[in-house]
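Visitor: Give me a model of this one.
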Amino acid sequence: MITPILLCGGSGTRLWPLSRKSFPKQFTNVVGDESLFQASARRFTGEGFAEPVVVTGNDFRFIVTEQLAGIGVAPAGILIEPDGRNTAPAAIASALYAARRDPDTLILLVPSDHAIADPAAFRDAVAKGRVAAEEGQIVTFGIAPNRAETGYGWLEAGEATHEGIHRLVRFIEKPDAARAAELFTDRRNMWNAGVFLASAQTLIAAFRDHAPEIYDAVEASLDDSATDLGFTRLDPDAWTRVPEDSIDYAVMEKAGNVSVVRFEGHWSDLGSWESVWQESDKDDRGNARSENTTCFDCDDTLLRSESDEMELVGIGLKNMVAVAMRDAVMVADMSDSQNVKKAVSTLKQRGAKQAQQFPVDHRPWGWFETLILGDRFQVKRIHVHPGAALSLQSHVHRSEHWIVVQGTARVTVDDAVQLLTENQSVYIPLGAVHRMENPGKVPMVLIEVQTGSYLGEDDIIRYEDDYART
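Guide: Next comes the predicted model:
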């Protein structure tokens, strides 16, 4: 059995404003009806694959479990990194974790934010590489290029070692335009997909040989890890000694046992809005549009509105991308879409919350969004999953009014417990110990009106919590 390792970090800058630090692109429906993370998890299920191991951060742990449950996939484990240290530490942490469960397992390291049009064909490529992995090779996967791309790293293949498997000659850094055009003319060269297949023991040995500092610190962090609500939290003290590095630099470029399988199907890392435009359905003038957009005399343009209340209109646009959300709008020349992260950095320096915070705040019990924020008042829409409950809590600086607009809420206010149905409301005085729960089998939605001198999310005193946040 092959154990998929889904690498699920990311800073959420390249597809801003849809993707942000609090909700990076793998969790969004960039293309298709499910998130990129869900598509990645589904891609490697079924015959030949064990349950996946997910490596992610603390802020994303409940998003991961919710999205996996949404497609009926039960993970073998979810590793929580204290903070992101690039792909090398995540890779060896997952290899060690998988090897402790099954010393003989093969592992497939895959980013969780790529788009692959033909999942079955990619699984066939993985199956092709298996023979080399079982012989102690680290197998990477090269994408047959369809253009002289400067946004990807490249791979150069050497002689064949098995049918469809070649020795890897070298990794090639992201080239300039002239070098990319040269690489594109030689079939030996492919895009680097950043996907690796190997036995867990082979990868562990490679880290011991080529990245011992990373290996030692990560092993110590896993040895001292703690289990929390089914998550495996890597020890933060040991993690402070983990160097930050990519798996390519730390191990792959140094190892002599790397092979490559060429994948002829369509693939994209969706690393820019231009690549999203390339993957999208277009009209006869090359325009890709979402719902709630209108296009007049435009060519080769991406128009995307992420709000039913936001109508985005493009007039006379050529090679442009425009993305509108309720709290932010981004407009750029298509050729500059790789520079979106520079704009995010500027916003972050200015202290703009839109730089990192998604307008919908996901929590283990559901989500909320702020509808109106004024001086001494705030209006939120709160969505609570069936059977879920917020913490038993109180506030020092604010009181609250709750109005149920969908479903049924069980509300605790000090010693009183009551059920509220649609159109009913309750007042939560300042300082009252309170909780809301959804006892039903359908989502519960309420409107919360907060009033007070301070409305920050840190004005919470928790007494009981189902998610270990007290």
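Visitor: from here on, contacts and neighbour counts on C-alpha atoms
Guide: Noted.
Visitor: I'd say residue 57 and residue 83 touch.
Guide: Yes - between residue 57 and residue 83 there is a contact under C-alpha atoms under 8 Å: 6.6 Å.
Visitor: buried sites along the helix or strand hosting residue 201?
Guide: Following DSSP states H and E, one finds residue 201 within helix 200-210. Going by neighbour count (16 or more other C-alpha atoms under 10 Å), the buried part of helix 200-210 is 200, 201, 202, 203, 204, 206, 207, 208, 210.
Visitor: How about stretch 260-271?
Guide: Buried positions in stretch 260-271, judged by neighbour count with 16+ other C-alpha under 10 Å: 260, 261, 262, 263, 266, 267, 268, 269, 270, 271.
Visitor: circling back to that earlier point, nearest to residue 417 among the buried residues of helix 200-210?
Guide: Among the buried residues of helix 200-210, residue 200 lies closest to residue 417 (C-alpha to C-alpha), at 52.3 Å.
Visitor: Give me the distance between the closest residue in space to that closest one that isn't next to it in sequence and residue 423.
Guide: Of all residues not flanking residue 200 in the chain, residue 95 sits nearest, at 5.2 Å (C-alpha to C-alpha, 6 or more residues apart in numbering). Distance, residue 95 to residue 423, by C-alpha to C-alpha, to the nearest Å: 52 Å.
Visitor: What of residue 141?
Guide: On the measure of C-alpha to C-alpha, residue 141 and residue 423 end up 56 Å apart.
Visitor: Another for comparison:
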Amino acid sequence: MTKEHVRDHLQPVILAGGSGTRLWPVSRSRYPKQFLPLVGDETLLQQTARRLEGLGGEPPLVLANVEHRFLAAEQLRATGVTGARILLEPEGRNTAPAIALAALQAQEQGHDPLLLVLAADHHIGDPEAFRTAVERAVELAASGHLVTFGIVPTAAETGYGYIQQGESLGPAGARVARFVEKPDAATARAYIEQGDYLWNSGMFVFRASRYLDELERFEPGIVAACRAALEQSRDDLDFLRVDPDAFAAAPNISVDYAVMERTELAAVTPLAAGWSDIGSWSALAGVRGTDSRGNTLRGDCLLEDSEGCVVDADGLLVAGIGLQNLAVVATRDAVLVADRHRVQDVKRIVERLQAAERSEHVDHTVVYRPWGCYESIDSGSRYQVKRITVKPGARLSLQMHHHRAEHWVVVSGTARVTNGEQNYLVTENESTFIPIGQVHCLENPGALPLELIEVQSGSYLGEDDIVRLEDMYGRA
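Guide: Sure thing, here's the model as predicted:
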């Protein structure tokens, strides 16, 4: 098979189903880190998609959680990605089932492509070096290997798993001698001194059929569940919804444990391209860079006599005096203060928020919807105030509420309002009232964003008091 023929049948697969806990409070379960512009102006998902430029092959297959479907679609559209297929996972079952879905779906295109499997939440500082490594990995995968990318280590890092290189397979890489779990500091230093260990990146290249054959050998239940989930799938707008009951039967296991650590076909291609999985606030600081005193600052920050700190301010002024090696992350509804060397433990805070049934790990004060977004401004007993932004041409669902009335004041733009049997326009500095139980709809017929203030009043103001009758986004 020629190199160009291989390129023509390269199928990128982007795994975008992460839930967003390690970078709390900026990352939330409904707005996890892959959809955030953490490094530069584009989000991590957009940067991952753009990294594919120049590799040839098919439009990407994107695996996303059903709750994130509109975020994924909108961000890919904004990046100029066309033809992408978005498969919706009803629940997270880890990477082995996700990749199996992608492999089975790719085979339905009528050929047996090489899958380039990427995580949507990684950062790569040198995209050209990445593309060169992909070309090398493709050569190994075309000859039948299951190839993973091993990151050339820059430090004795204890937060990553390692891969030991075995027999050389030429310039493209080597056989995998073994995978090892995250080591302690002394073991990590020994790996670096030995020189034949690489960090485990969680990125892969392999032929779809070869992956499925090996997965069938070791975890046949995953293949059976994913086949059934796809056979019973259904189209939903531009998405493909796999069957939730069938998919739930797939064992929850990573591709490393399911296949890569058990197969005799594992190979590794070294990658030196400024890679980071941005798995903590300290890791993100390493990507963003530091000032002369070792501080990494973003947003409205003022530090005095402080060193080695990571400060991220969103919508608030953060000031610090005499700070040493702290991570301070402020959003509009939560503030994290942590020893920089213990930021991996932020998941414990998220677990406590979950146990207390709080909402700060789920949503920001700004909540994104396919039609735009809303921001909670104030709330109290029997009232809530929101700022609503509706994109041009977008429309909220035709709906009603059992327990609340709504007052809308248009700040800018023009609203087309359905209020019971009435249909009318509301322009800047005008308002309207939606009584309890009234069927209503809000639409932006203009070419500019519509902004309005909504005041809700009633005995219950939860988002689950929405009865959708019609919806252009398939949510009714």
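Visitor: More neighbours: which of residue 95 and residue 423 of the first structure?
Guide: residue 95 (28 against 11; other C-alpha atoms under 10 Å).
Visitor: Now do the SS call for the equivalent of that one over in the second structure.
Guide: The alignment partner of residue 95 of the first structure in the second structure, by TM-score structural alignment, is residue 103. The three-state label given to residue 103 of the second structure by DSSP: H, G, I helix; E, B strand; the rest coil is helix.
Visitor: Where does stretch 253-264 of the first structure end up in the second structure?
Guide: Taking TM-score structural alignment, stretch 253-264 of the first structure hits residues 261-272 over in the second structure.
Visitor: now stretch 449-457 of the first structure
Guide: Counting by TM-score structural alignment, stretch 449-457 of the first structure corresponds to residues 455-463.
Visitor: which ones are touching the equivalent of residue 394 of the second structure over in the first structure?
Guide: Under the alignment defined by TM-score structural alignment, residue 394 of the second structure corresponds to residue 388 in the first structure. Counting by C-alpha atoms under 8 Å, 6 or more residues apart in numbering, residue 388 of the first structure touches 365, 366, 437, 438, 439.
Visitor: With respect to residue 303 of the first structure, which of these is nearest?
Guide: Nearest to residue 303 of the first structure among the contacts of residue 388 of the first structure: residue 366, at 29.2 Å, using C-alpha to C-alpha.
Visitor: what about the closest one, distance to residue 456 of the first structure?
Guide: For residue 366 of the first structure, the distance to residue 456 of the first structure (C-alpha to C-alpha) stands at 19 Å.
Visitor: Check residue 82 of the first structure too.
Guide: According to C-alpha to C-alpha, residue 82 of the first structure stands 24 Å off from residue 456 of the first structure.
Visitor: Looking only at neighbour counts, state which of these two leads.
Guide: Between residue 82 of the first structure and residue 456, counted using other C-alpha under 10 Å, residue 82 has the larger neighbour count: 18 against 9.
Visitor: That one is in contact with residue 237, isn't it?
Guide: No - judged on C-alpha under 8 Å, residue 82 of the first structure makes no contact with residue 237 at a distance of 9.0 Å.
Visitor: can you give me the helices for the stretch 301-450 of the second structure?
Guide: Counting by DSSP state H, counting those that start in this stretch, one finds helices in the stretch 301-450 of the second structure at the ranges 346-355.
Visitor: Kindly report the same for the stretch 101-250 of the first structure.
Guide: Secondary structure of the stretch 101-250 of the first structure (DSSP H, counting those that start in this stretch): helices located at 119-134, 177-184, 200-210, 212-223, 236-239, 247.
Visitor: Quick check: the gap between the match of residue 394 of the second structure and residue 436 of the first structure.
Guide: In terms of C-alpha to C-alpha, residue 388 of the first structure sits 9 Å off from residue 436 of the first structure.
Visitor: repeat for residue 381 of the first structure
Guide: To residue 436 of the first structure, residue 381 of the first structure is 14 Å away according to C-alpha to C-alpha.
Visitor: again, but for residue 209 of the first structure
Guide: 53 Å.
Visitor: Which one of the helices of the stretch 101-250 of the first structure lies nearest to residue 61 of the first structure?
Guide: Closest among these, using C-alpha to C-alpha: helix 236-239, at 16.1 Å.
Visitor: The closest one vs the second structure, mean deviation?
Guide: Compared with the second structure after fitting, helix 236-239 of the first structure deviates on average by 1.3 Å (mean C-alpha distance after the TM-score superposition for the first structure).
Visitor: Check which helices and strands that helix sits against.
Guide: helix 212-223 (3 or more C-alpha pairs under 8 Å, 6 or more residues apart in numbering; DSSP states H and E).
Visitor: so the helix it packs on matches what in the second structure?
Guide: Matched against the second structure by TM-score structural alignment, helix 212-223 of the first structure falls on residues 220-231.
Visitor: contact partners of that stretch?
Guide: Contacts of stretch 220-231 of the second structure (C-alpha under 8 Å, 6+ apart): 96-97, 100-101, 104-105, 212, 215-216, 242-251.
Visitor: Was I right to think residue 16 of the first structure contacts residue 340?
Guide: Yes - with contact defined as C-alpha under 8 Å, residue 16 of the first structure counts as touching residue 340 (6.9 Å).
Visitor: Look at the two and report which has more neighbours.
Guide: Neighbours per residue, other C-alpha under 10 Å: of residue 16 of the first structure and residue 340, the larger number sits with residue 16, 26 against 19.
Visitor: so where in the first structure does stretch 165-184 of the second structure end up aligned?
Guide: So stretch 165-184 of the second structure sits over residues 157-176 in the first structure, by TM-score structural alignment.
Visitor: likewise stretch 365-372 of the second structure?
Guide: Stretch 365-372 of the second structure maps onto residues 359-366 of the first structure, going by TM-score structural alignment.
Visitor: Please determine how far the aligned partner of residue 200 of the first structure in the second structure is located from residue 266 of the second structure.
Guide: Counting by TM-score structural alignment, residue 200 of the first structure corresponds to residue 208 in the second structure. As for residue 208 of the second structure, its distance to residue 266 of the second structure is 14 Å (criterion: C-alpha to C-alpha).
Visitor: Same check on residue 291 of the second structure?
Guide: On the measure of C-alpha to C-alpha, residue 291 of the second structure and residue 266 of the second structure end up 41 Å apart.
Visitor: Could you measure from residue 200 of the second structure over to residue 261 of the second structure?
Guide: Computed with C-alpha to C-alpha, the distance linking residue 200 of the second structure and residue 261 of the second structure is 12 Å.
Visitor: scratch that, residue 103 of the second structure is what I was asking about
Guide: 19 Å.
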